[in-house]
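Engineer: turn this into a structure:
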Amino acid sequence: MFFMDRRDAGRQLADRLGHLKGAEVVVLGLPRGGVPVAAEVADALGAPLDVCLVRKLGVPFQPELGMGAIGENRVRVNNDDVVRAAHVTADEMGEVEARERLVLESRARLYRGVRAPIGLEGRTALVVDDGVATGSTARAACQIARARGAARIVLAVPVAPHDWTARLGGDADEFVCVHTPRTFRAIGQFYVDFSQTGDDEVVACLDEAIARPPSTRRTGPRHAVPGDREVDVRAGTTVLRGQLTVPAGAAGIVVFAHGSGSSRHSPRNRFVAAGLNRAGLGVLLFDLLTEDEEANQANVFDTGLLARRLADATVWLRGQSEADGRAVGYFGASTGAAAAL
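Structural biologist: Coordinates of the predicted model:
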């Protein structure tokens, strides 16, 4: 295992990309798993973050065989060799593109809302994914970025096969990778946590990047917020991992009661928590369930169990020096909202 999760992978990857700091760079994350990685890279470089939306154009009678790809702004790149070998007509190509274009536009609305894509003309496009296996998606993304006017393409990933640059040829001007093992079966084998990235996490990453003023983007190592510490929350005989952040002068502490499998690592939870910290409130982010307990879906929807854990966590919190004399409130989401009530 090389990485704890995609955020950890992004931080390690960012350490290899310091030479791009201060350049005209746009960081493009490949949805969905590449976006949390790209968010860490964009934060480290102080660069804008966007998604690189790509849809493969599959041969009509053999969809897994790519005959091209499409991106936003009506960009299309063709694999002429495949088109000729498969005898794909212009009408067939048009039908496939129209179908995939609808999916691409739907994803764009989901991820960005009404925001337009960040322009790439004359800039360096830093294409980031959570890893490269076959390289087909990464190649398409680089080609799309080039077609959108990027002056330079840098493809950066945490992990890839040892011969990955040979596979990708001239699709990028620069390749950056943290680990290139010779034994490579799947990207997920190099992560402790390679759970699926949801659409809400992609949206949260993009929203957080936009909300962060340029002056607050870090240009060096990440520093903890004052009053921030990892904690072990006692709930009866169970120990729950958490993070307690109480800025100086905080008026109170908000305990997060997330649910439905969410965790203290959720980018959306962290985004809201950061906003509360800026408003002068402390935050306790903790996992209501252990990893073993989360494996049983019945626990995830057991409101009584979650409520008892929340009550125990409140008792624990009131015993901490940071909570002395401070009010305690709750922020509930999904099944956690029921537990909070």
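
Engineer: use CA for all of it now, contacts and neighbours both
Structural biologist: OK.

Engineer: got the residue ranges for the helices in this protein?
Structural biologist: 6-14, 34-45, 80-86, 90-112, 136-147, 164-168, 199-211, 267-278, 291-294, 297-300, 303-318, 335-340 (DSSP state H).

Engineer: okay, the angle between the second one and helix 199-211?
Structural biologist: With axes from the mean of the first three to the mean of the last three Cα atoms, to 10 degrees applied, the angle from helix 34-45 to helix 199-211 works out at 20 degrees.

Engineer: can you check the fifth one too?
Structural biologist: Between helix 136-147 and helix 199-211, the angle comes out at 30 degrees (the same axes, to 10 degrees).

Engineer: what are the buried residues along helix 136-147?
Structural biologist: Residues of helix 136-147 classed as buried by neighbour count (16 or more other Cα atoms under 10 Å): T137, A138, R139, A140, A141, C142, Q143, I144, A145, R146, A147.

Engineer: what's the most distant pair in those residues?
Structural biologist: T137 and A147 (15.3 Å; Cα to Cα).

Engineer: now for the helices of the chain, which one comes closest to G188?
Structural biologist: helix 6-14 (10.3 Å).

Engineer: what packs against that closest one?
Structural biologist: Judged by 3 or more Cα pairs under 8 Å, 6 or more residues apart in numbering; DSSP states H and E, the packing partners of helix 6-14 are helix 34-45, strand 152-159, strand 174-179.

Engineer: buried deepest among these, which one?
Structural biologist: Most buried of the helices and strands packed on helix 6-14 by mean neighbour count (mean count of other Cα atoms under 10 Å) is helix 34-45; its value is a mean of 28.

Engineer: and for comparison, fold this next one:
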Amino acid sequence: MAHLFIDRAEAGALLAERLLGLHDPVVLALPRGGVAVALPVARRLGGVLDVLVTRKIGYPDSPELGVGAIAEGGEPVFDEQLMARLGLTTADLEEVVERERRELARRVRVYRGSRALPDVAGRDVVVVDDGLATGVTARAALRALAAAEPDRLTLAAPVGAARTVRMLRGEADEVVVLATPPDFRAVGQWYEYFDQLGDAEVLSLLRAR
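Structural biologist: Okay, the predicted model is just below:
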């Protein structure tokens, strides 16, 4: 199987070329991996770079299985079809949601300190991730931002599952994805180098903007 991208930096540089024409955008990365993609995007577009912190809401019996997500400034968003298959209600997840709210707040403090999220009202806003698998995290981010009334809201990622990309088109003014491979299984399979980023690396990338 051929990789589409060497690493996130290359993917971000390619993605930026598809986003030209936006005026002084706010580029909001979904940490952690999205920050490495968003840095070359913000540089190429001459926009503000920051993070929009999100947290996955995991299935209590198997926390790695995401049944929803929450983004700072927004309410939880759930995968309703998956919830129905698992026989879950939102009430079943109250404890998990509260735990993830606390972790989200902690990460906001780590990445931004006391600095507020950039004001997006009336601005062109680009949400950047390193790939779109289930899309639930991106959907939570887009809904949180839509409530802040940006002028134009764009979701951008180098690669994504075709079904997910179709689903997300109704959540943004534009969805820009470079590739939707038919054999998509995981985001990392399309990168030659796909190391996990730590908080220190995220902060270093944000300082490099």
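
Engineer: got a TM-score for the two of them?
Structural biologist: After superposition, the two chains reach a TM-score of 0.84 (TM-score structural alignment, normalised by the length of structure 2), with 203 aligned residues with a Cα RMSD of 2.5 Å.

Engineer: re earlier: I'd like the helices and strands packed on helix 6-14 of structure 1 written out as JSON lines, with distance to A166 of structure 1 added.
Structural biologist: Shown next, in JSON lines, are the helices and strands packed on helix 6-14 of structure 1 (distance: least, Cα to Cα, whole Å):
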{"stretch": "helix 34-45", "distance to A166 of structure 1": "21"}
{"stretch": "strand 152-159", "distance to A166 of structure 1": "13"}
{"stretch": "strand 174-179", "distance to A166 of structure 1": "11"}
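
Engineer: so for V82 of structure 1, which of these sits nearest?
Structural biologist: Among those, strand 152-159 sits nearest to V82 of structure 1 (Cα to Cα), with 24.3 Å.

Engineer: mean deviation of the closest one from structure 2?
Structural biologist: For strand 152-159 of structure 1, the mean deviation from structure 2 after alignment is 1.2 Å (mean Cα distance after the TM-score superposition for structure 1).

Engineer: chain center to that strand, what's the gap?
Structural biologist: 16 Å (Cα atoms, centre = their mean, to the nearest Å).

Engineer: same question, stretch 147-158 of structure 2
Structural biologist: 11 Å.

Engineer: likewise stretch 151-168 of structure 1?
Structural biologist: 19 Å.

Engineer: and the residue nearest the centre of structure 2, how far is that from K56 of structure 2?
Structural biologist: With distances taken as Cα atoms, centre = their mean, L30 lies nearest the centre of structure 2, 3.7 Å away. According to Cα to Cα, to the nearest Å, L30 of structure 2 stands 12 Å off from K56 of structure 2.

Engineer: just V125 of structure 2 next, same as before
Structural biologist: V125 of structure 2 is 22 Å from K56 of structure 2, by Cα to Cα.

Engineer: right, and the residue nearest to the centre of structure 2 touches G131 too?
Structural biologist: No: in this structure, L30 of structure 2 is not within contact of G131 by Cα atoms under 8 Å, at 10.2 Å.

Engineer: quick one: L305 of structure 1 and N299 touch, right?
Structural biologist: Yes: judged on Cα under 8 Å, L305 of structure 1 makes contact with N299 at a distance of 7.4 Å.

Engineer: list the residues that contact both of these two?
Structural biologist: The overlap between the contact sets of L305 of structure 1 and N299 (Cα atoms under 8 Å, 6 or more residues apart in numbering) is empty.

Engineer: so what's E192 of structure 2 up against?
Structural biologist: H3, L4, F5, I6, D7.

Engineer: alignment lookup: the last one to structure 1.
Structural biologist: The pairwise alignment with structure 1 assigns D7 of structure 2 to D5, based on TM-score structural alignment.

Engineer: count of neighbours near that match?
Structural biologist: Neighbour count of D5 of structure 1, defined by other Cα atoms under 10 Å: 19.

Engineer: skipping its backbone neighbours, what lies nearest it in space?
Structural biologist: D193 (4.9 Å; Cα to Cα, 6 or more residues apart in numbering).

Engineer: again, but for D173 of structure 1
Structural biologist: In space, D173 of structure 1 is closest to I153, 5.3 Å off (Cα to Cα, 6+ apart).

Engineer: quick check: that neighbour touching C142?
Structural biologist: Yes: proximity of I153 of structure 1 to C142 meets the contact threshold set by Cα under 8 Å, at 6.6 Å.

Engineer: who touches both of those two?
Structural biologist: By the contact definition Cα under 8 Å, 6+ apart, I153 of structure 1 and C142 are jointly contacted by V127, D171, A172.

Engineer: now, which of the residues you listed sits nearest T89 of structure 1?
Structural biologist: The closest of these, once distances to T89 of structure 1 are taken by Cα to Cα, is D171, at 26.1 Å.

Engineer: that closest one -> structure 2?
Structural biologist: Aligned partner of D171 of structure 1 by TM-score structural alignment: E171.

Engineer: what is the neighbour count of that match?
Structural biologist: Using other Cα under 10 Å, E171 of structure 2 has 19 neighbouring residues.

Engineer: kindly report the same for T54 of structure 2.
Structural biologist: What T54 of structure 2 shows, counting by other Cα under 10 Å, is a neighbour count of 27.

Engineer: from H3 of structure 2, how far off is it?
Structural biologist: From T54 of structure 2 across to H3 of structure 2, the span is 27 Å (Cα to Cα).
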